[in-house]
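> Next come a sequence and a model predicted from it.
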Amino acid sequence: MNPSPTIDRNDFNEDKPREACGLFGTSGHPDAAKMCYFGLYALQHRGQESAGIAVVDDGLMDEYKGMGLVPDVFDMDILDRLNGSAAVGHVRYSTTGSSVVANAQPLVVRHRNRAYAVAHNGNLVNAHFIKAELEDSGSIFQTTMDSEVFLHLFVRNLHLGFEESLKASVARIKGAFSMILLTSRGEMIGIKDPNGFRPLCLGKLNGAYILASETCALDLVQAEFVRELDPGEIVIISKDGVKSIHTNTPRKRSFCIFEFIYFARPDSTFFGHNVYLTRKAHGRQLAKESPVDADLVMPFPDSGVYAGLGYSEASGIPFETGMIRNHYVGRTFIQPTQSMRDFGVRVKLNPIKELLKGKDIIIIEDSIIRGTTAKTRVKALRELGVKRVHLRVSGPAHRFPCHYGIDFSTKGELIAAKMNVDDLGKHLGLDSLRYLSLEGLLTSTGIDNPADHFCKACFDGCYPVQFDENLSKHCMETRSLK
């Protein structure tokens, strides 16, 4: 294992929501570990804290994982040692469980001369209660991850048979989960929760099968996109081919709409709709709903770029890149002195002074979560001599916590839950602030009956899967220990 230290999540990175992780698995490929490496490279945006790969060769499972980005964790010598034709990989951003190498995934366990590795994206809302039940009956947990709960259930249910164990274990867990399970016999299993919160798709490459969080990972390895897994589906890939098992699912899907707004790479596709084009459509709708006179439209790189292009297109106001991003700032950059309180923000983004001074500008963002970074950046623009600053957000206001794998699980973290729009605009130092309406967001996805496809709980407080408020408090206590 890579002995890198714990990564501090409280660095100066932008005030953006974070999701749990990215998954990539392949079965039937002679260089499975290297395929996983490239697949994880494509999914690096989904998690930058840790990376790992588990591989199966002739009934034996090997693994390697560590803290940091994919190219920091793996080199060619390590990949050459990970021999096998089936592998599963994972990049992580923790929403439950400490950010330490013990919690890096895939999580590997051994039971009765067999090994199992699981990679998980999402959050189990009842994991705390199942864990307590299992511990009372003698189970010993090695990590603080909710993912380990599933493996305990799975091996306890193996007396029912392999497929029945999968079905029984999936039936016990609640919440958001897309998983890839790899066995030492070489089976690769894709699992999607009944609501379909998190993405998972199936691909094929020269006879090998691939499971991945996003289609951009299939593109990188030149695999053919086959389809997205259905909500509640279990796909078993083995030497006998592909078998699909469907469990009972709700009538409405609950796909996280924030995949379209922010999480996913713009070159990925969900439900046959490209993310880049959808974000541009959000921007065009935002321009219709909240027009304002200005000299230019600009994003804070990189989150508002595509909606900004759409806003510019619909409004006729020129799009400019008024801020230049330094792409070489490390995640654990240390501020040199206490007196340089804004250094972290300024080292990452630098304005083009000649372009912005004396101008009326429209900033396009995809979200305002805690508001700290936005306030600092608006202040810097004012000091630069920008005349008026208008902020337009390509989604509704976040007023409700997420319990399904995004890292704001209490209402107190959300600044829009504490202030109305006008007061928040004044607090941030803006001349005006407007959000895209929920109706406008759904309509601009271009998907038929969009209200039946998406989880919108962070916007409207309507939670598709029930949870216990005490669990939310427990998660926050766990996160405070990171």
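Done, it's in.
> Could you use CA atoms for every contact and neighbour count after this?
Fine.
> Identify the residues contacting residue 212.
22-25, 39, 200-203, 218 (CA atoms under 8 Å, 6 or more residues apart in numbering).
> With neighbour count and distance to residue 317 added, can I get these in CSV?
Shown next, in CSV, are those (neighbours: other CA atoms under 10 Å; distance: CA to CA, whole Å):
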residue, neighbour count, distance to residue 317
22, 34, 37
23, 33, 39
24, 31, 41
25, 32, 44
39, 31, 38
200, 28, 38
201, 23, 38
202, 23, 41
203, 21, 41
218, 25, 36
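> structure B:
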Amino acid sequence: MCGIVGVVSNAPVNQLIYDALLLLQHRGQDAAGIVTQHERKFFMHKAKGMVRDVFRTRNMRALPGNLGLGQVRYPTAGNAASEEEAQPFYVNAPFGIVLVHNGNLTNAHALKAELFNTDHRHINTESDSEVLLNVLAHELEKATRGADLGPAEVFAAVSGVHRRVRGSYAVIAQIAGHGLLAFRDPFGIRPLCIGRSKDGTVMLASESVTLEGTGHVLERDVAPGEAVFVSLDGKIQAQQCAERSQLSPCIFEYVYLARPDSVLDGISVYQARMSLGETLAQRVISVVPPTEIDVVIPIPESSRPSATELAHLIGRPYREGFVKNRYVGRTFIMPGQAVRSRSVRQKLNAITSEFEGRNVLLVDDSIVRGTTSREIVQMAREAGARKVYMASAAPPVRFPNVYGIDMPTKEELVAHGRTVEEVRQIIGADALIYQDVDAMKRAIGSLNPAIHGFDASCFDGQYVTGDITDGDIARMNEQRVTSHEGDEDTSRLALPNATEA
């Protein structure tokens, strides 16, 4: 999962892209990069770290031009320690292309061999984004065969990319001297939208909040399989480039990943989380009578909309029982579970008066490994709670995600191969209530009837691309970013919540 942005303007874009990346910081904290174009020359700066740390005044001054793109990186494959794998990526032929990518290619291994043996292109990193860039470059070369490049050739090249590439990909690319190209995979798994400001600036970004926060008006989402070409003068041309397409966005975007003030594919993320709270309330009532619940407390931050709606519907008070320390950076993983548990207490502190002598219902957005949930339940008990019930706004996470979310392997998922009762015992709660998979899909899907399905593979094991085998998952697990002593925690649980970005 990453955040990407591209801009075509009649004024310098370096500060605008920087501001946009700050609004996308919740989508990746490991690295950031910006590239601009001035007189057919690219100017790039990228490094590991948060946006505010990567870009200093001297770096910004070295990024001239009215056209550019940027990315915040959250690695799911490759080498998280390598600054070479920070994006954007660049190739000099044909034309000169730079690219940023959000997603994960499920056939990157086969493509890499094909690029070397057949296309005679060199891949210098372990990043699937570099593989995608070289596939695009090769298809552009085929489409032009030495001739001029126009929208027709660009769209033909994207069609070639769709035929060869599998997995999830929202892409923005700059072609030197020509303009900006953006496209989504045929399932629209990862989000991408387009907007315009009053002065004619065109912006493409992962989330609508990026447009709104920088003075742009959201016009629409890029359709699955569609390519959008923005010329240097801001003229937009678009074409469907996939033989078959269907909108099946990743449902975990609405559960956790996206900011609540974003609208993705016509669905308000905030409203989606409210709807999850509504359906979760029905599940809670069937397990724990509301009269046995004294207070409903969210686990900060992204569970708050679900928790407020749930509390309202079951008629119990909503309270803030945990305070999150916003100034604790990414925690470091060291040997031993005790350190992982201690990191939870560094990030959260319980307000004793909200727990003491009460039966509390804790609401979280999801439960992945279960270690954080177990520690939070224990914190509630230590604060004096009589009983601790846990409700998850998402269903049990039972399967790995292969489309760009750094979910653990299935062996690390607390719900994999276990019953709800077994998970309850592991986390130590007096009751555990999960969202229902079908109810989740209905609740979010009802907010936009044009969406006929979601990728909910980490919940139901159904991968929308239809080409994922156990062997593919095993190979991708080998390529996952792994943590060692002294490494930062790059798991989904280490990400700051969207409202903090």
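Nice, I can see it. Keep in mind that what you see is a predicted model, and the values were worked out from it rather than measured.
> Compute the distance between residue 305 of the second structure and residue 404 of the second structure, please.
25 Å (CA to CA, to the nearest Å).
> and residue 360 of the second structure, which of the three is it?
Following DSSP: H, G, I helix; E, B strand; the rest coil, the label given to residue 360 of the second structure is strand.
> Hmm, it is touching residue 385, no?
Yes - counting by CA atoms under 8 Å, residue 360 of the second structure does reach residue 385; the two are 6.8 Å apart.
> So the two - more neighbours on which side?
residue 360 (27 against 20; other CA atoms under 10 Å).
> Could you list every helix and strand in contact with the lengthiest helix in the second structure?
Ranked by residue count and defined by DSSP state H, the top helix of the second structure is helix 269-287. Other helices and strands packing on helix 269-287 of the second structure, by 3 or more CA pairs under 8 Å, 6 or more residues apart in numbering; DSSP states H and E, are helix 304-314, strand 387-392, strand 431-434, helix 437-445.
> Would you mind giving those as JSON lines with distance to residue 37 of the second structure and mean neighbour count added?
Below are these laid out as JSON lines (distance: least, CA to CA, whole Å; neighbours: other CA atoms under 10 Å):
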{"stretch": "helix 304-314", "distance to residue 37 of the second structure": "41", "mean neighbour count": "22"}
{"stretch": "strand 387-392", "distance to residue 37 of the second structure": "46", "mean neighbour count": "24"}
{"stretch": "strand 431-434", "distance to residue 37 of the second structure": "49", "mean neighbour count": "22"}
{"stretch": "helix 437-445", "distance to residue 37 of the second structure": "40", "mean neighbour count": "18"}
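> Among these, which comes closest to residue 453 of the second structure?
Among these, helix 437-445 comes nearest to residue 453 of the second structure, with 7.3 Å by CA to CA.
> now the closest one: how far from the chain's centre is it?
Chain-centre distance of helix 437-445 of the second structure: 20 Å, with CA atoms, centre = their mean, to the nearest Å.
> again, but for stretch 458-466 of the first structure
Going by CA atoms, centre = their mean, where stretch 458-466 of the first structure is centred and where its chain is centred differ by 18 Å.
> Can you list the buried residues in it?
Residues of stretch 458-466 of the first structure classed as buried by neighbour count (16 or more other CA atoms under 10 Å): 458-459, 463-464.
> from those residues, which single one is nearest residue 71 of the first structure?
Nearest to residue 71 of the first structure among those: residue 458, at 33.6 Å, using CA to CA.
> excluding its backbone neighbours, what's nearest that closest one?
The spatial neighbour of residue 458 of the first structure that comes closest, neighbours along the chain excluded (CA to CA, 6 or more residues apart in numbering), is residue 400 at 4.5 Å.
> Report the contact partners of the one you found.
410-411, 414, 417, 457-461.
> which residue lines up with it in the second structure?
Alignment note (TM-score structural alignment): residue 400 of the first structure maps to residue 399 of the second structure.
> now that match, what's its secondary structure?
Applying three-state DSSP: residue 399 of the second structure is coil.
> Quickly note the distance from it to residue 248 of the second structure.
From residue 399 of the second structure to residue 248 of the second structure the distance is 18 Å (CA to CA).
> Kindly report the same for residue 375 of the second structure.
35 Å.
> follow-up on the earlier one: mind putting the helices and strands packed on helix 269-287 of the second structure in a markdown table, distance to residue 86 of the second structure included?
Shown next, in a markdown table, are those (distance: least, CA to CA, whole Å):
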| stretch | distance to residue 86 of the second structure |
| --- | --- |
| helix 304-314 | 33 |
| strand 387-392 | 34 |
| strand 431-434 | 37 |
| helix 437-445 | 33 |
